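A.B. asks: Sequence plus the predicted model coming up.
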Amino acid sequence: MNPDQKHPEYDEFSKVWKRCRDAATGQRAIHKGGEEYLPKLEGQSTDEYDKYRSRALYYNATGRTVEGMKGLVFRKKPVLVTPEMMKPWLEDITMTGISFNGLAKKNLEEVMKVGRYGLLVDYPLAPQLVEGASLTINDAAKMDIRPYIAGYTAENILNWILERVGSKTILTNVFLNEPVLNTAYKKQIRQLTLQNGYYQQFVWASGDKGSWELIQTVTPFMNGKALDWIPFWFSAAEESDGSVQNPPIEDMVYVNISHYQNSADLENGAHVSGLPTPYITGIDASDTPKLALGTGTSWQLPNVDSKVGFVHVGADGFATLEKLMDRKENMLAALGARMIAPEKKAAEAAETAGIRRGGENSVLGDIAGTVEMSLQQALAFMAEWGGAKGDVRFEINKDFLPMPMDAASLTAWVKAWQSGAVSEETFFEALQAGEVVGETLTFEDEQERKADSPPPLGTMTNDTE
């Protein structure tokens, strides 16, 4: 098997990934796609088509949805607990300048766009040591040799093989496209594989002739022992089982591109019909000199029965196109782009709003859950491999829509606290959950604020009497 051989699901979905990425990027990418997104009209020349395409407006509901959903997930800071030793690693989790928070956002965005992302936990090769010597944790810290997480987009995960071993289905091979480090080659692929039950990495490179050459073999060790599994995790829209899944925004993409095509027809029609286009009847064109338009110009026609006028489109000429575009904007809103949906004029019952929001949040909740799980597992193994002892926990916010505590609930909580039914700390936690108090404020900080504040109104007495 050649290193660049692609999985059948890769070939099936690669065009879908490109379409989703272009749709989320916006007008520049859609225009660049040319006839892939906007077919030529019959008989159009290249120049006419370029003008036709340039007038089309791409209404980027897809990109706004991806950014909006990412904003909902990260509107609250994720919970991240790691050993003290790992905290400096989080500032550059990839060893390429990307923080763990940045990697988490990238992971979520990729799953939103194309439904797939990969995480590899790796360890840099240690420098050659004197025979019999080993690298201690302190030595590794001094040389900044420690585990890191490398992220791979869907397009760079070329192939993967899962096999049944005993009672488990495990990953036995992954082929990853990577930037070329040696300028003597044009392509580089890293193969993660289980050979005789042990994890190894094979680095393949290809030159001008296109043949593949094995340029590096690495056997990672942890605590002096080779690993018996591949530390690679898939993030997906649903189950992270390695299979390629439909991108969450795919349905929106098709509607968005169709809306773009309607825009091209509408803008082109409005441009053509908006220009003054005269017509004359009752004359022989071959006997008529070229006629000019403009102030101070008149036409002397030989036939008194000739008719002159301007072609124009009636008031309802583009109504169908406009209705189609309005309908598709509503479809985009229904598919997830809430930020472009028109505000409801009528009041919505609380129960109805809760059901509607719960349904919309379920897809995003699934995505956040799988991203959280893959990052949590990668982070925990990174800690174990690097010798960082202690709890590792990562939780992404799943309370997507702000639901501030209403006046009735606040009154009830105050009464419960005043009557001694709940502690002051529980009352504070309720205020935090209801977004009355900021999420970053601790109970101890609030106690200090209270101590530094002046007495409440009505509690001061007159000691001079």
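C.D. replies: Okay, I see it. Numbers count the residues shown, from 1 in each chain.
A.B. asks: CA only for contacts and neighbour counts going forward, please
C.D. replies: Will do.
A.B. asks: Okay, strands next: where are they in this protein?
C.D. replies: In the chain, the strands defined using DSSP state E lie at 79-81, 116-122, 148-153, 157-165, 168-178, 187-195, 198-206, 212-218, 221-222, 225-226, 232-236, 277-281, 307-311, 393-395.
A.B. asks: who does the first one touch, helix- and strand-wise?
C.D. replies: Using 3 or more C-alpha pairs under 8 Å, 6 or more residues apart in numbering; DSSP states H and E as the contact criterion, the secondary-structure elements in contact with strand 79-81 are strand 393-395.
A.B. asks: what about Glu435, how many neighbours?
C.D. replies: For Glu435, the count of nearby residues is 14 (other C-alpha atoms under 10 Å).
A.B. asks: List the residues that contact it.
C.D. replies: Contact analysis of Glu435 by C-alpha atoms under 8 Å, 6 or more residues apart in numbering lists Pro402, Met403, Pro404, Met405.
A.B. asks: One more pass at 7 Å, please.
C.D. replies: By C-alpha atoms under 7 Å, 6 or more residues apart in numbering, the residues touching Glu435 are Pro404, Met405.
A.B. asks: Distance of it relative to Leu410?
C.D. replies: To Leu410, Glu435 is 11 Å away according to C-alpha to C-alpha, to the nearest Å.
A.B. asks: go on, Val111?
C.D. replies: 38 Å.
A.B. asks: Of the two, which one has the most company?
C.D. replies: For Val111 versus Leu410, the count of surrounding residues by other C-alpha under 10 Å is larger for Val111: 28 against 17.
A.B. asks: Phe234 is in contact with that one, correct?
C.D. replies: No. Applying C-alpha atoms under 7 Å, one finds Val111 not in contact with Phe234, separated by 10.0 Å.
A.B. asks: what do those two both touch?
C.D. replies: Tyr117.
A.B. asks: show me the contacts for the most centrally placed residue in the chain.
C.D. replies: The centroid of the chain falls nearest to Glu109 when counting by C-alpha atoms, centre = their mean (2.0 Å). Glu109 makes contact with Val66, Lys70 under the criterion C-alpha under 7 Å, 6+ apart.
A.B. asks: and the gap between it and Arg146?
C.D. replies: Going from Glu109 to Arg146 by C-alpha to C-alpha gives 27 Å.
A.B. asks: A further structure is provided below for comparison with the first:
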Amino acid sequence: MTDVRTQSAEAAKLNEDCALIAALLGGTKTMRAAGKRYLPQWPGEDDASYTLRLAVATLFPAYARTIDVLSAKPFSKPVTLGEDVPERLKPWLQNVDLSGRDLHSFLSEITQEAMGYGFAGILVDFPKAGNLVTKADEQAAGVRPYFVQVHVQNVLGWLPKNATSLDGLTQLRLLESVSEPNGDFDTKEIEQVRVLGRGTWQTWRQSETGSKKEWTLHEEGVTSLKIIPFVPIYGKRLGYMQATPPLLELAHSNVEHWQTKSDRQNALHVLSVPILFTKMLGDNAITVGAGFAVKSESPDADMKYVEISGAAVEAGRKALLDLEDQMRQAGAELLIVKPGGTSVAQTVSDNEQGTCALQKIIQNVEDAADQAMQFMAQWVGEPEGGHIGIYKEFGTFNLAQASADVLLKAVQGGFISKETFHEEMQRRAFLSPDVSWEDEQDRLQLQGPDLGVL
């Protein structure tokens, strides 16, 4: 029988690539710490030589840089709030996680995490009410819901395992680290497991009874929500609560580059040191340097430095450059727009034809943020949480201008309304989110007809 801290088979599968990704994102220091896992010790290589080779190995951070660049593109423009976002929620989004991050920064960082690890989550939590009894008491005290960024490695398990229930999850287990006072001048980190149910919560901590350690219930309580307010975000979705890093092959190529670069670095060290070769010099001691001579009585005696041509070094350099080109291409492919129909009717009826892989990921993040805001609204009795917009027009053929042109043709052809055109231009960040459709109509009325228009 497993305890509350044991990771389920499904959660272990979700986490199976995390060690590799964490090592690459951690840089040279973390890759060195991983040792033989990613830099094998070759047959015949003694421990001292391997230790030295590992100590001087450096990582070309292709994976980390690619994740940074790609995940930053959607947030090069501010996240926009829809007009349906309740006024009550708007100030909360300026400090959405109660640790200083606004919604834009929070979504930017969680997108980077989902891109890198393939999965991330948003838990919409609510502080313990304590002595507060009514909603009015909570509002007066400033108690309100907030977002919690959940790392994939903190997911221990969920029920139902296949997530086929129409009501969503019935249980979610998350690993947490809690900071508590440790004397007057220090704190200590305590590991605990949070178990969320529909309308219930528990925290479990490890306790010691003699020499026996076991996980026991620490706290529990009930909530006003009869659902688990958790939203998954996928890098590359395989199924509900199952995903993989979208650039996993790039990660493996980066490890190959780490190994190849180490081999080449070691070869350069060996080949750059000439080897002194002597022949028929007898047993006399040899001193090499200015002011010294070497004497031999044999007519066949010889003494010279032997150097290797370096053809293998050039081959290794080319292999590294080829790997770097492949890694760049792997990252760029997420920005390639899918070929498909380009007519106005096709684009209006099926926008999927004009999206790249990164845009699909961002659409998932956008939908997840909408769901999280809905949970935030439900915590305080608001009927709707509203919608947000994230910039997504970064395809390789200037998709922003292309889509704007398609929308213009659509409104001219009667496929969409002028108000919808206004909303879509606002969603694409061509218009400020502060410009409402009604205000724009009033301005057009005041502006009058264009010159030359009868």
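C.D. replies: Ah, there it is. This structure is a prediction, so every number in the text was calculated from the model and none was measured.
A.B. asks: Tell me how they score on TM after superposing.
C.D. replies: Their TM-score after superposition, calculated using TM-score structural alignment, normalised by the length of structure 2, is reported as 0.77; 415 aligned residues with a C-alpha RMSD of 4.2 Å.
A.B. asks: what's stretch 88-107 of structure 1 in contact with?
C.D. replies: By C-alpha under 7 Å, 6+ apart, stretch 88-107 of structure 1 touches Tyr117, Tyr148, Ile149, Ala150, Val371.
A.B. asks: which of those sit farthest apart?
C.D. replies: Farthest apart among the contacts of stretch 88-107 of structure 1 by C-alpha to C-alpha are Tyr148 and Val371. That separation is 17.4 Å.
A.B. asks: Among these two, which residue is more densely surrounded?
C.D. replies: Set side by side, Tyr148 of structure 1 and Val371 show more neighbours around Val371, with 27 against 24, by other C-alpha under 10 Å.
A.B. asks: I'd assumed Glu110 was in contact with that one.
C.D. replies: No. Counting by C-alpha under 7 Å, Val371 of structure 1 stays clear of Glu110, with 10.1 Å between them.
A.B. asks: could you check the angle strand 116-122 makes with the longest helix seen in structure 1?
C.D. replies: Taking DSSP state H as the criterion, structure 1 has its longest helix at helix 350-386. Relative orientation of helix 350-386 of structure 1 and strand 116-122, computed by axes from the mean of the first three to the mean of the last three C-alpha atoms, to 10 degrees: 30 degrees.
A.B. asks: If you count neighbours, what's buried in helix 350-386 of structure 1?
C.D. replies: Using 16 or more other C-alpha atoms under 10 Å as the burial criterion, the residues of helix 350-386 of structure 1 that qualify are 360-361, 364-386.
A.B. asks: just to revisit the earlier point, dump the contacts of stretch 88-107 of structure 1 to CSV, plus distance to Gln195 of structure 1.
C.D. replies: Putting those into CSV (distance: C-alpha to C-alpha, whole Å) gives the following:
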residue, distance to Gln195 of structure 1
Tyr117, 25
Tyr148, 23
Ile149, 23
Ala150, 22
Val371, 29
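A.B. asks: hey, where'd the helices end up in the stretch 301-450 of structure 2?
C.D. replies: 311-332, 344-349, 357-379, 399-412, 418-427, 437-447 (DSSP state H, counting those that start in this stretch).
A.B. asks: related to what we said a few turns ago, need the winner for burial among the strands of structure 1.
C.D. replies: Burial of those is given as mean neighbour count (mean count of other C-alpha atoms under 10 Å); strand 232-236 ranks first at a mean of 25.
A.B. asks: Give me the mean deviation of that one from structure 2.
C.D. replies: Superposing on structure 2 and averaging over aligned pairs (mean C-alpha distance after the TM-score superposition for structure 1), strand 232-236 of structure 1 comes out at 1.3 Å.
A.B. asks: that older thread, most neighbours per residue, which of the helices of the stretch 301-450 of structure 2?
C.D. replies: Stretch with highest mean neighbour count among these: helix 357-379 (a mean of 21; mean count of other C-alpha under 10 Å).
A.B. asks: In structure 1, which residues correspond to it?
C.D. replies: Aligned using TM-score structural alignment, helix 357-379 of structure 2 spans residues 363-385 in structure 1.
A.B. asks: That stretch vs structure 2, average offset?
C.D. replies: Averaged out, stretch 363-385 of structure 1 is 1.5 Å away (mean C-alpha distance after the TM-score superposition for structure 1).
A.B. asks: so how far is that stretch off the chain centroid?
C.D. replies: Taking C-alpha atoms, centre = their mean, to the nearest Å, one finds the center of stretch 363-385 of structure 1 at 16 Å from the center of the full chain.
A.B. asks: cool, and stretch 271-291 of structure 1?
C.D. replies: How far stretch 271-291 of structure 1 lies from its chain's middle: 53 Å, per C-alpha atoms, centre = their mean.
A.B. asks: outside of that stretch, which residues touch it?
C.D. replies: Residues from elsewhere that reach stretch 271-291 of structure 1 (C-alpha under 7 Å, 6+ apart): Asn303, Asp305, Ser306, Lys307, Val308, Gly309, Phe310, Val311, His312, Val313.
A.B. asks: What of stretch 303-319 of structure 2?
C.D. replies: With C-alpha under 7 Å, 6+ apart as the test, stretch 303-319 of structure 2 has contacts from Arg264, Leu268, Leu271, Pro274, Ile275, Leu276, Phe277, Thr278, Lys279.
A.B. asks: Can you tell me the closest non-neighbouring residue to Tyr185 of structure 1?
C.D. replies: Leaving aside its chain neighbours, Tyr185 of structure 1 sits nearest to Gly207 (4.4 Å; criterion: C-alpha to C-alpha, 6 or more residues apart in numbering).
A.B. asks: mind listing what that neighbour touches?
C.D. replies: By C-alpha under 7 Å, 6+ apart, Gly207 of structure 1 lies in contact with Ala184, Tyr185, Lys186.
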